[in-house]
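Asker: Whatever this is, show me its structure:
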Amino acid sequence: MKNYFVKQYKEDDYSNWNSFIAEAKNATFLFHRDFMEYHKDRFEDFSLLIYDNRKLVAVLPANIVGEVVHSHQGLTYGGLVYNERLKLATILQIFKSVLIYLNENKMERLALKIIPSFYNNYYSEEVEYALFLVKAKLIRRDTCAVIELQKKILSNHCEQAK
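Answerer: You can find the predicted model right below:
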């Protein structure tokens, strides 16, 4: 099994982080460092960068409270963000590397708020599968309502709902 290098985000990583977010499979504007830095006075950042040799392959926007790492509490959602070319087996190895890193740094728990799938540029549920494999505990489930602005809303659908 391949080991990935995991490190905590530092200010020097700003450009590398944002370049990665711009190209990631499952990223949104919320993960841009300028947006995340807006909350830096309220949250202790613990974002992670994951490398395959010298190539950045994933990031985890996160903050820390005690010994618990949260997919950043200043954001609506979060989780592991990765490149579209990565396959499931690789993402599982990356996720395992993150868990090993957290364990080595005496973190007791990782709390993730998963990115709603309709925000992804490409369909992806690799993180959900990784959570299933490690027998993660579901502690909350949210719901979303989405309107696709490119599709016409028919007035008779609204009347049928009455």
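Asker: switch to C-alpha atoms for all contacts and neighbour counts from now on
Answerer: Fine.
Asker: can you give me the helices in this structure?
Answerer: 14-23, 33-37, 88-104, 126-133, 155-160 (DSSP state H).
Asker: Can you lay out those as a markdown table showing mean neighbour count?
Answerer: Output for the helices of the chain, formatted as a markdown table (neighbours: other C-alpha atoms under 10 Å):
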| stretch | mean neighbour count |
| --- | --- |
| helix 14-23 | 16 |
| helix 33-37 | 15 |
| helix 88-104 | 17 |
| helix 126-133 | 15 |
| helix 155-160 | 8 |
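Asker: Proceed likewise with the subsequent sequence, for comparison:
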Amino acid sequence: MELQSYSNKSKNPIDTDEESVEENNSLKIIPYSEENAAIWDEFLARAPMATFLQTRRYLSYHADRFQDVSLIIKDEKNRLVGLFPAAVDPSNSKRVVSHPGITYGGLLHTGNLRGAKMLEAFKALRHYYANHRFESLRYKVVPNIYHQVPVADDLYALFCMEAVRYRCDLSCAIDLTNRLEPSLRRKRGLKKALKNEVKVDFGFEFAGHLWSVIEDNLANKYGVKPVHSAKEIIHLYSLFPNNIEFVVGLYETQVLGGVVLFVSPQVVHAQYIASSPKGYQLGLLDAIFQKCIDKAKDLGKRYFSFGISTENEGKYLNTSLYQFKSEFGSSGVVHEFYEMNLGG
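Answerer: Predicted structure coming up:
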């Protein structure tokens, strides 16, 4: 399912079994169940801060890894006004995370949870989880570049609820309407790639070859495996062919590197970036990123995101990686993480 541009004009009431409903002020909190999956995704398609990562279709691919405690929020007229994707923290059974299986979670709405209503929603969430014997809630803020309209009311509500920012990652992105000048090094890299006749191509048929490069790259540099296995990323592509794209750099028909793009209404995001040593020598990534940036513009997106350059929950900045990404004309974007005590 490809998320469409934000619109708050259409109505989408939800008829849900009222068992297990908790009322807090004028809002009702209902635990998510699988029969609400289609309604969840339909509502999400109109939420101006949402991407396909928060859909039930995406979350379902690794649902067996998490104990889901997502919530549906309805108003006093029984209308669906908000969604909260969440699961129990695998490392702490007393903590809720929104959401441990995705980069960001958030309290998702179509414009009805603003100002005092957002604060009321957070109080209702706290009350619900506290009543179910959870002690804390970790909240992954949706980075502002994904917002189709300004929707930072949740940050104010977190402040009012005395939530503490426990983590902050530094990412970077190009504003495609006002791109900073790429560095001379990146311009030279692109010229080198063109001189070496590096070819850039897009297509699912390259997924297997690209995954081999990604696995080797991560193992050699960091001693880790990709977040997604080859089987998982292929499955995700089958669910979201309009949101996931494989881009490779070819030299004499050999795949030497590439990126996996996640496409959302505002952003084209490089989820994976990898090159073989030979690819670096040829300026492979410079050619690949130029093609990707051009494509993001053609799609009418606002940002091209390179992802985070931080480790150890944001405490360590990989300065060489961040410099490499910033040299394409990008600048800083933060990913914020808050924790809220549920007692009191």
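Asker: After superposition, what's the TM-score here?
Answerer: Once superposed, chain against chain, the TM-score is 0.89 (TM-score structural alignment, normalised by the length of the first structure); 159 aligned residues with a C-alpha RMSD of 1.9 Å.
Asker: Between the helices of the first structure, which one is closest to residue 77 of the first structure.
Answerer: helix 33-37 (12.0 Å; C-alpha to C-alpha).
Asker: What range does that closest one cover in the second structure?
Answerer: Under TM-score structural alignment, helix 33-37 of the first structure corresponds to residues 56-60 of the second structure.
Asker: And the matching stretch, how far out from the chain middle?
Answerer: Relative to its chain's centre, stretch 56-60 of the second structure lies at 13 Å (C-alpha atoms, centre = their mean, to the nearest Å).
Asker: quick one: contacts for the spatially closest residue to residue 293 of the second structure that is not a sequence neighbour?
Answerer: Excluding its sequence neighbours, the residue lying closest to residue 293 of the second structure (C-alpha to C-alpha, 6 or more residues apart in numbering) is residue 304, at 6.5 Å. Neighbouring residues of residue 304 of the second structure by C-alpha atoms under 8 Å, 6 or more residues apart in numbering: 173, 174, 175, 176, 267, 268, 269, 270, 293, 296.
Asker: The residues you listed, buried ones only, as a ChimeraX selection?
Answerer: In ChimeraX, a selection of the buried entries from the contacts of residue 304 of the second structure looks like this (16 or more other C-alpha atoms under 10 Å):
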select :173,174,175,176,267,268,269,270,293,296
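Asker: could you redo the contacts of residue 304 of the second structure as JSON lines and give each row distance to residue 165 of the second structure?
Answerer: Listed next are the contacts of residue 304 of the second structure as JSON lines, based on distance: C-alpha to C-alpha, whole Å:
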{"residue": "173", "distance to residue 165 of the second structure": "22"}
{"residue": "174", "distance to residue 165 of the second structure": "26"}
{"residue": "175", "distance to residue 165 of the second structure": "26"}
{"residue": "176", "distance to residue 165 of the second structure": "30"}
{"residue": "267", "distance to residue 165 of the second structure": "25"}
{"residue": "268", "distance to residue 165 of the second structure": "27"}
{"residue": "269", "distance to residue 165 of the second structure": "24"}
{"residue": "270", "distance to residue 165 of the second structure": "26"}
{"residue": "293", "distance to residue 165 of the second structure": "32"}
{"residue": "296", "distance to residue 165 of the second structure": "32"}
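Asker: Sitting in strands, which of the contacts of residue 304 of the second structure do you find?
Answerer: Per DSSP state E, strands hold the following members of the contacts of residue 304 of the second structure: 173, 174, 175, 267, 268, 269, 270.
Asker: so what corresponds to the second one in the first structure?
Answerer: Same thing as residue 174 of the second structure. If you follow residue 174 of the second structure across to the first structure using TM-score structural alignment, you land on residue 147.
Asker: quick one, what contacts its match?
Answerer: By C-alpha under 8 Å, 6+ apart, the contact list for residue 147 of the first structure is empty.
Asker: so can I have JSON lines of the helices of the first structure showing distance to residue 80 of the first structure?
Answerer: Below are those laid out as JSON lines (distance: least, C-alpha to C-alpha, whole Å):
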{"stretch": "helix 14-23", "distance to residue 80 of the first structure": "11"}
{"stretch": "helix 33-37", "distance to residue 80 of the first structure": "15"}
{"stretch": "helix 88-104", "distance to residue 80 of the first structure": "8"}
{"stretch": "helix 126-133", "distance to residue 80 of the first structure": "7"}
{"stretch": "helix 155-160", "distance to residue 80 of the first structure": "37"}
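Asker: so which of those helices gets nearest residue 119 of the first structure?
Answerer: helix 14-23 (13.5 Å).
Asker: So which bit of the second structure is the closest one matched to?
Answerer: Against the second structure, helix 14-23 of the first structure falls on residues 37-46 (TM-score structural alignment).
Asker: Figure out how far the matching stretch is from the centre of its chain.
Answerer: 17 Å.
Asker: Same question for stretch 19-32 of the first structure.
Answerer: On C-alpha atoms, centre = their mean, the centre of stretch 19-32 of the first structure falls 10 Å from the chain's centre.
Asker: Give me the contacts around that stretch.
Answerer: Counting by C-alpha under 8 Å, 6+ apart, 17-18, 35-36, 56, 61, 75, 81-84, 115, 119-122, 124 sit against stretch 19-32 of the first structure.
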